[in-house]
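A.B. asks: Got a predicted model here, sequence first, then my questions.
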Amino acid sequence: MTPGLASVAPVRGVLAAALLGAAFTSAVACAPAERDFQNAAATGTSSAQGTGGASGSGGDGGTGGAGGAGGVEGCDSALSPAEDVCVLQDRLGIFVAPSGNDLNPGTRVAPVKTLSKAIELAARGKMRVYACADAFHEPIDVRPGVALFGGLACRDQWQWKGDGAKTTVATEPGVVPAILRGGEGTTRIEDFWFQAASAAAPGGSSIAVLAVGATAELTRCTLAAGDGAAGGPAAPVSPAERGPSGMVGIPACVGANLSSPPTVNPACSESVGGAGGASTAGAGIPGTAGLPAIGGGNGGNPGCAPGTPGARGEDGGPGKGGQGLGRLTRAGHEGAAGGRGAPGRPGQGGGGGGSTAGGLCLPQLLNLAGASGGSGGAGGCGGAGGDGGRPGGVSIGLASVGAALVLTDVQITAGDGGTGGVGGDGQPGGEGGAGGPGGPPNGGVQGGCPGGAGGAGGAGGPGGGGAGGSSFGIAHVGAIPRQKSGVAIVVGAAGEGGPGGNTNAAANAGEPGAAAAVQELAGG
């Protein structure tokens, strides 16, 4: 988008213009105007030379020379290049051009190459950076109190021409072009274009400028954010564990009061298959019921009856869809992910099989114990709940966290918010283990009864969809940035919320994002 132009303040006068345009017709693009001023003072010449007496001589000529030097000494160093070109001096700031070298001192004839280096040098005392109206492909971290003046025609003696030229700062996806830091002093930025690339990583955001506790004035700047990326899908979860099978019963004619023990699922210990009925020389004994007690898994009666199958575990509930607009922190924006589904409950263990009565065991013809029942199979574990979908990325032109900002003739553009990610499917519950066989017959005495099969675990609930990303021209925590004049804001479309898992059967999609020129957000 082509930024609008503010009215241009007049330059100081013929004296400064003549001196800044003097001499230095070399192949070097950026001529040292400060040296023009110094030469004028040293030789006694000036723009008023024609009325100042004999050139290079004393008397009135000397007075004319002093008048030329006064044009430099009278320069108000608090002004910007747009207000007075006299401030474009080596002694007042650090000069930077893409054709420069970071080993240079940062003068007009020997500029540094990167904005980061220029800011570093300026922070040592001069506190000003003068930048070519070219593109710099680097993020910058602006220290408090440093002033950045861009849009300068460094191939034409570093003039500010008021033609809408901008110094562009562009970065790779996921990198904020400019971060303004808080501290003592007011940061000034004039004639810059901050371009944030559209996000590439799932759920990534695009933010052009992030101000953290800074006091700053932005003038004739463009802040352009790209699109936020769609949120990533939920992470997969591990399948539920199957229940172990029950133990085989004790054979007949072995001994009394022996039984197959309960069967415990080691992955979800509350699911237990019932013990088989114990062997006995008398009447058979029933098996015990499986756990947890949810309506099945009864032990088999003596005489003999098998244990009954365990009941299926209860399904887990769905996770909530991502809600709200997220929060703005010192590190950027954090969106609202979908909630995780609840896990399913373990299946009930099968009941233990009943034992048989004792009898005359051959060949001893002694009245010995019968066979015990097999233990019930353990229930399967409940399925894991589906994970929540990730939030869509946001697009924000200016993000202000506890900052005090003033905007004049600033153009702000935000892209589209990203779609929220899909919630994960709930995992099915594990299968129950098979019931253990009854103790085998022996010596003419019949075998015991089998245990019941364990119940399947309940399915996990589906994860909620992630919230959609938003499109904000200005997002702030704390004070609203002050818009003095000439501020234009254009926003994109809000991202839709992601659907919940299991094809959104539980209607747990994430909320859509929002689109607004100015939006207050929660901090964090």
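C.D. replies: Thanks, I have it. In this text, all values refer to a predicted model and were calculated from it rather than measured experimentally.
A.B. asks: CA atoms for contacts and neighbours, from now on please.
C.D. replies: Will do.
A.B. asks: in the stretch 101-250 of the chain, which spans are helices?
C.D. replies: With DSSP state H, counting those that start in this stretch applied, the stretch 101-250 of the chain shows helices at 115-122, listed in chain order.
A.B. asks: How about the longest helix along the chain, which residues are buried there?
C.D. replies: In the chain, ranked by residue count with DSSP state H as the criterion, the top helix is helix 60-73. The neighbour-count check on helix 60-73 (16 or more other C-alpha atoms under 10 Å) flags G61, G62, T63, G64, G65, A66, G67, G68, A69, G71, V72 as buried.
A.B. asks: Take this one as well and set it beside the first:
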Amino acid sequence: MQNTLKAEGEACDADEECESSLCDKLPGKSTVCFRRCSQECKSGDICTPLAVNDRFACVPERPGLCQSCALNVDCPYPGDKCVEIGGAKVCARDCSFDGVCPSSYRCADATDTNGEYVTKQCQPISGTCECTAATSGQQKPCSETNNIGTCMGVQTCKPPNGYDACSAHVPSAESCNGRDDDCNGQTDENLGDTTCGVGECRRTVSNCANGAPQTCIAGSPNTELCDERDNDCDGMTDEGFDKSTSLEHCGACNNPCIRANAVPTCNAGMCSILNCLPGWTNADGIDANGCEYPCTPTGAEVCDGVDNNCNGQTDEGFGLATDPNNCGVCGRVCNVNNGNINTYACVAGQCTIATCTTGYQDCDQTYASGCEQHTQSDVNNCGMCNTRCMTANGTPACTNGMCGIGSCNAPWDNCDSNVMNGCETNTNTSLSHCGACGNACPTRNNAQSSCNGSCGFTCNPGFTDLDGNAANGCEYACIPTGLDDPDDSATDTNCDGIDGDAARAIFVHPAGDDSAPGTRQAPKRTVQAGINAANTATKPHVYVAQGVYADPGTVTLRNGISVFGGFNATTWSRAGSFTTTVRGNTINGGNIIAMQGAAISLPTTVGYMTIRAMDATSAGVSTYGVHCVTCTALTLRSVNVIAGAGGTGTAGTAGSTGLAGFNGNPGVNGDRDNNSGGTGGPGGASNCGRAGGNGGAGGWNGATGSAGATGANGTSGGAGGGGCSACFGSCRSGDGVRGSNGTTGSPGGDGSGGLGSTFVGNFLVTGSGGSGSTGGPGNGGGGGGGAGGQDICDNVGGLSGKGNGGGGGGGGGCGGTGATGGGGGGSSIAVFLVSSTGIRLENCELTSGNGGAGGAGGQGGSGGSGGSGAPGGNASTSEIGLGGSGGNGGTGGRGGHGGGGAGGASYALYCSATVATIVNPVYSYGAGGAGGVSSGTAGAVGYAADTN
């Protein structure tokens, strides 16, 4: 799109006409386009407001700085002010846009001759416009003007001669010299162009370029082409090309003469058809589209769908526009199968319907569908087209061309037999026609009758249909006041006939069945089944009828499932006289727990029942009525909790007798005549490392017998017998000394007595008695000393003898084993709470039984007997001494006795890490269990108190 915006200096009427978007005027001047100061002013221009407080624009600089003035209007531009400088009134120049001033001037505020404060005016830096020695070199603008233009310059202060001549040159006509001769801001402008050559050789150059005159040189010619140009620069165009007859350049260069399906010809520059190709005809007589019609003439026209005479028409003259038997096309017979059409017509070659079969009409005006509407039965075209049958709240019918009611939309019905108002009665809401026409709803006692497809009623305020019998209406006088949780008053606050909310509860009955759904009519049998069913069905209550419930195992509470007893077994009314008892008698982990819970963090209540843990009949079993861990949101309300007696602790087992030591072995006989035999017998073995010492060997050839070996653990052996020597006569060597008996082993330590109950693993555990230790082993007996040797010498040759060997000492007996301690007695605790701060006990009676007695400690086992020392050798005792007998082994020490078990505790309430809220409690507790007896240390008596 051509740019029509106006350049700087052109006349304008509005900003949007200018390239700069600034259309304005100076006082007394016409409106033109200005350059904006933000676009940077040209050399020789300055930025100033076009009027007082007006927009800024670039304008030619005019002399005026330091020019004498009387008023502001005496200065060149509206923004320039007449100010007093150095005692003289002179013109300043506006510099408020960019603060730029000529050399020797500064941009500063001033006071004009009217005494008004003005801002941003260029003023001499020296403070005066006078040319003095102090202002030497100061300049002020000046100009030279004639009929050609105005040239700007400056005058410079050169004292004492004042300002010198104006430096501006005199305006002159523009010449080609690279200078702005006429001072209009342009250089070498309007000096014209020169043209030379013809055709494609024609050239045009500016007469002046870059301050130098220019010469025009024509271009070089080329070979002539057919292109509407003078290529060879001879003043003629396309010579040599015949555009009148050339098929390539017909009428114009490069305009080929081509006609479809024809032989073309170019005549006087016009392309036409010379003749058509075989099989084609120029039926429309237009050369431009060639021989467009594929046709070969065969003769006169016949009705066969072919243009036989190639005149561009087919089957002309055969009435195809009106003949129903040749409608539009030869042989096309108008017919619509099953169209219910009586007669046909052909209009403009299109089959149409003339008349319909009686009872039918062409309502959609479409030939292909025939007379499609049976107006005797069509509800949208009943009797005639577009007559629509309407039935309010029902389906209309059309019979013999008359509208009627076909059927009514349930629950609507035509109870007044009037076709005009359709199905006027809603049998879901009409009290006179409820469910069907004529079925009126009866009046009920204390109720308002209603209809919802069948008769019903709504109870009047203060009455409820509790028995579900419509005949007696709302027979139950009750005003609902809110949610109904079983409470101390046993009041029915939601009017469902019971204290509680039957819709939010599972019911339990002694004669129920755990496979039943848990309703009042089909209750569960066990309390646990009721709790589990409530948890699955997300019902928060379980209601338990009067009776005794011995659930298999412990009843385990569920988070947020409350259990209430005290309901009548027949009517499910609730009162304090209807007693519900939950009994626990199953041992699990050494405890009988009637009811337990864990992690009860949602409001959960157990109320109006007795919870009993039965007496423990097995050793050491504790009983808990209620056992709860982290039950911070549990409430026990009006509950009687009873814990049975704890079981007696198991008795400790007796220790076993220690193993006996083995007997020592006899010493070997010596020989009075030689050095054979006489070895000491080995000491008896011991199963606990206390063997007897070996017997000493008999001496030889008059030597002293060897001492018996020391028995295990330091029992000394007997000394050897002294030897004898005789060179004349005879002598008898000394007997070996008997070994010392081993000492008896020390008795084992007795086990400690069981201490009181301690809190272990969320249960109260009673201490068992300690086991006794094994008795110390008896020491082995010392070995018997060997007899001395005999030395006989005489003149006839003497014989030396070997003394009898000492007997081995007996092995020490082993200590008896320690007995085990008695087991702790079972505790009895009515309510046991662990980490359950927040729990509440309201109006509860808590009773614990006696703690079980601790079990008796077992007797320590007897020590094993020591082995007997063996006799020494006894041969030839008339000449050689007897071997010393071995000492007997010591008896093992007895085993320690087992300590007695501690007695079980009895608490009505036991709390661990729990701060409970307790209202109106009744406590009763039994005796603590007696400590178990022991021959060593008896067990401690069990603790007993209301609470721990």
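C.D. replies: All right, it came through fine. Quantities reported herein were computed from a predicted structural model and do not represent experimental measurements.
A.B. asks: Just after the longest helix of the first structure, pick out the following helix or strand.
C.D. replies: Reading on from helix 60-73 of the first structure to the C-terminus, the next helix or strand found by DSSP states H and E is strand 94-96.
A.B. asks: Residue range in the second structure corresponding to that next one, please.
C.D. replies: Mapped onto the second structure using TM-score structural alignment, strand 94-96 of the first structure spans residues 506-508.
A.B. asks: mean shift between that stretch and the first structure?
C.D. replies: After superposition onto the first structure, stretch 506-508 of the second structure lies on average 1.4 Å away from the residues it aligns with, using mean C-alpha distance after the TM-score superposition for the first structure.
A.B. asks: what does that stretch contact?
C.D. replies: 518-520, 523-527, 530-531, 533-534, 539, 541-545 (C-alpha atoms under 8 Å, 6 or more residues apart in numbering).
A.B. asks: Tell me the buried residues within those.
C.D. replies: 518-520, 523-527, 530-531, 533-534, 539, 541-545.
A.B. asks: Over in the second structure, tell me which residue corresponds to A514 of the first structure.
C.D. replies: A514 of the first structure maps onto Y943 in the second structure, by TM-score structural alignment.
A.B. asks: tally of neighbours for the closest residue to its match other than its chain neighbours?
C.D. replies: Among residues not flanking Y943 of the second structure along the chain, A905 sits closest, at 4.5 Å (C-alpha to C-alpha, 6 or more residues apart in numbering). Using other C-alpha atoms under 10 Å, A905 of the second structure is surrounded by 37 other residues.
A.B. asks: so what's A905 of the second structure up against?
C.D. replies: 756-757, 766, 826-829, 850-852, 927-929, 942-944.
A.B. asks: most surrounded residue in the residues you listed?
C.D. replies: S828 (41 neighbours).
A.B. asks: Now which residue in the first structure aligns to it?
C.D. replies: For S828 of the second structure, the residue aligned by TM-score structural alignment is S395.
A.B. asks: where's its match relative to D84 of the first structure, distance?
C.D. replies: 36 Å (C-alpha to C-alpha, to the nearest Å).
A.B. asks: before we move on, what about G464 of the first structure?
C.D. replies: In terms of C-alpha to C-alpha, G464 of the first structure sits 59 Å off from D84 of the first structure.
A.B. asks: Check C304 of the first structure too.
C.D. replies: 107 Å.
A.B. asks: Which one's more surrounded, those two?
C.D. replies: Remark: of C304 of the first structure and D84, C304 carries more neighbours, 26 against 21, as counted by other C-alpha under 10 Å.
A.B. asks: Next one: the more buried one relative to A211 of the first structure, how far apart?
C.D. replies: 79 Å.
A.B. asks: coming back round to it: and the longest helix of the first structure, what does it pack onto?
C.D. replies: helix 14-20, helix 33-43 (3 or more C-alpha pairs under 8 Å, 6 or more residues apart in numbering; DSSP states H and E).
A.B. asks: so how far is that helix from its chain's centroid?
C.D. replies: Between the centre of helix 60-73 of the first structure and the centre of its chain there are 60 Å (C-alpha atoms, centre = their mean, to the nearest Å).
A.B. asks: what do you get for stretch 125-132 of the first structure?
C.D. replies: On C-alpha atoms, centre = their mean, the centre of stretch 125-132 of the first structure falls 33 Å from that of its chain.
A.B. asks: swap in stretch 360-373 of the first structure?
C.D. replies: With C-alpha atoms, centre = their mean, you get 72 Å for stretch 360-373 of the first structure.
A.B. asks: list the buried ones in that stretch?
C.D. replies: So stretch 360-373 of the first structure, judged by 16+ other C-alpha under 10 Å, has buried residues L360, C361, L368, A369, G370, A371, S372, G373.
A.B. asks: Name the SS class of the first one, please.
C.D. replies: Secondary structure of L360 of the first structure, reduced to three states by DSSP: H, G, I helix; E, B strand; the rest coil: strand.
A.B. asks: In this structure it contacts N442, no?
C.D. replies: No. Using C-alpha atoms under 8 Å, L360 of the first structure is not in contact with N442; the gap is 10.3 Å.
A.B. asks: To which residue of the second structure is G335 of the first structure aligned?
C.D. replies: By TM-score structural alignment, G335 of the first structure lines up with T766.
A.B. asks: these two touch, right, that match and V760?
C.D. replies: No. Applying C-alpha under 8 Å as the test, T766 of the second structure and V760 come out as separate, 9.7 Å apart.
A.B. asks: which neighbours do the two share?
C.D. replies: Common neighbours of T766 of the second structure and V760 (C-alpha under 8 Å, 6+ apart) do not exist.
A.B. asks: hang on, the earlier thing: take the helices and strands packed on helix 60-73 of the first structure and write them to JSON lines, including mean neighbour count and distance to G299 of the first structure.
C.D. replies: As requested, those are exported to JSON lines (neighbours: other C-alpha atoms under 10 Å; distance: least, C-alpha to C-alpha, whole Å):
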{"stretch": "helix 14-20", "mean neighbour count": "18", "distance to G299 of the first structure": "103"}
{"stretch": "helix 33-43", "mean neighbour count": "19", "distance to G299 of the first structure": "101"}
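A.B. asks: No further queries at this time; thank you.
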